[in-house]
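> Kindly generate the corresponding structure for this input.
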Amino acid sequence: MKYLLLVYIDPELLEKVPAEEYDAEMRHCIRHALSLAERGTLVGFNKLEDPEQARTVRVREGRTTVFDGPFAETKEVLAGYNLVEADSMEEAVELARQFPWARYGSMEVRPVADMDAERVRVGA
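Just a heads-up that it's a prediction; the model follows:
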């Protein structure tokens, strides 16, 4: 089963990390991700640009509104993701724990829905 490991970062915590330490954490993260990819566990991963570059699109009653940045009011911001293959939620949580970013925010582990089953269900 696929799980999405959403990386949320508290920018205030991350700002306190010296540049050399951040670079070391990023090197560790990238090397770990590549190792997981070689094993077939990691399907995809990416770092997201800062929230200031984001736009939130909302359509209500046929009207489209575009907001600057993420719409949610929260201290932590979505900073990246890892798409993994795991046999259970417990295994996916363990994979999330191995990335350094939970120390600077949190990692949300969410099962990915089977879109082939959904396509069949709705007749698409």
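> going forward, measure contacts between C-alpha atoms and count neighbours the same way
Fine.
> mind checking which helix or strand Thr65 is in?
Assigned by DSSP states H and E, Thr65 falls within strand 63-68.
> And that strand, what does it pack against?
With contacts defined as 3 or more CA pairs under 8 Å, 6 or more residues apart in numbering; DSSP states H and E, the packing partners of strand 63-68 are strand 55-60.
> So which bits of the strand it packs on are buried?
By 16 or more other CA atoms under 10 Å, strand 55-60 has no buried positions at all.
> can you tell me which residues contact Ala92?
Tyr3, Leu5, Val84, Glu85, Ala86, Val109 (CA atoms under 8 Å, 6 or more residues apart in numbering).
> Go through the residues you listed and name the one nearest Lys16.
Using CA to CA, Leu5 is the member of the contacts of Ala92 that sits closest to Lys16, with 24.0 Å.
> Following up with a second sequence; could you model it the same way so I can compare the two?
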Amino acid sequence: MQYALLAYTPAEETDRATRPIPGALAARLDRPDVTGWARLHADESATTVRNDEGRMLLTDGPFIDSKEYLAGLILIEADNLDEALTIAGEMLQETRPGTAIEVRPILGGHFRGA
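Modelled structure (predicted):
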């Protein structure tokens, strides 16, 4: 079964684009059970598109204003939720303090190879 690991991190002072992914986490992302991943720019780079009764409404910034923001997502293959949580826990050990990883089963979709 596929799971999405949604990584949330506190707002930061540094430019995420210039900070490398920690070596141990980068190695973990290269394992066979990781089927894809994306690192996202900071939340202020977001634009939210909403359906306002059939009209498109654009808003600068993320969908939700919070202390933490979605920093990236990782797609994994795991036999069950317990295995997915183990994988998320291993990855969490390689992240910055304050990072949280939300684990969600994927209902369906289409994923293309890079």
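> about what we covered before: can I get the contacts of Ala92 of the first structure in CSV with neighbour count and secondary structure?
CSV is the format used below for the contacts of Ala92 of the first structure (neighbours: other CA atoms under 10 Å; DSSP: H, G, I helix; E, B strand; the rest coil):
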residue, neighbour count, secondary structure
Tyr3, 24, strand
Leu5, 25, strand
Val84, 25, strand
Glu85, 22, strand
Ala86, 19, coil
Val109, 22, strand
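> what's in contact with the helix or strand encompassing Ala4 of the second structure?
Remark: Ala4 of the second structure resides in strand 2-10, with elements defined by DSSP H and E. Outside of strand 2-10 of the second structure, the residues within contact range by CA under 8 Å, 6+ apart are 67-78, 84, 88, 96, 98-106.
> go again using 6 Å as the cut-off
Here strand 2-10 of the second structure makes contact (CA atoms under 6 Å, 6 or more residues apart in numbering) with 67-77, 99-106.
> Would you show me how to pick out the buried ones of those residues in PyMOL?
In PyMOL, this line selects whichever of the contacts of strand 2-10 of the second structure come out buried by 16+ other CA under 10 Å:
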select buried, resi 68+69+70+71+72+73+74+75+76+77+99+100+101+103+105
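> so where do the helices sit in the first structure?
Secondary structure of the first structure by DSSP state H: the helices cover 11-15, 19-39, 89-97, 115-122.
> Which among these is found nearest to Asn46 of the first structure?
Taking CA to CA, helix 19-39 is the member of the helices of the first structure nearest to Asn46 of the first structure, at 9.8 Å.
> Now the closest one: buried residues?
In helix 19-39 of the first structure, counting by 16+ other CA under 10 Å, buried: Cys29, Ala33, Leu34, Leu36, Ala37.
> which of those lies closest to Lys47 of the first structure?
Closest approach to Lys47 of the first structure among these (CA to CA): Cys29, at 10.7 Å.
> Give the aligned equivalent of the closest one in the second structure.
Alignment note (TM-score structural alignment): Cys29 of the first structure maps to Leu25 of the second structure.
> go on, Pro51 of the first structure?
Taking TM-score structural alignment, the alignment pairs Pro51 of the first structure with Asp43 from the second structure.
> so who does its match touch?
By CA under 6 Å, 6+ apart, Asp43 of the second structure lies in contact with Pro62.
> go on, Phe63 of the second structure?
Contacts for Phe63 of the second structure were tallied using CA under 6 Å, 6+ apart; they are Thr48.
> quick one: what's aligned to it in the first structure?
Per TM-score structural alignment, Phe63 of the second structure is aligned with Phe71.
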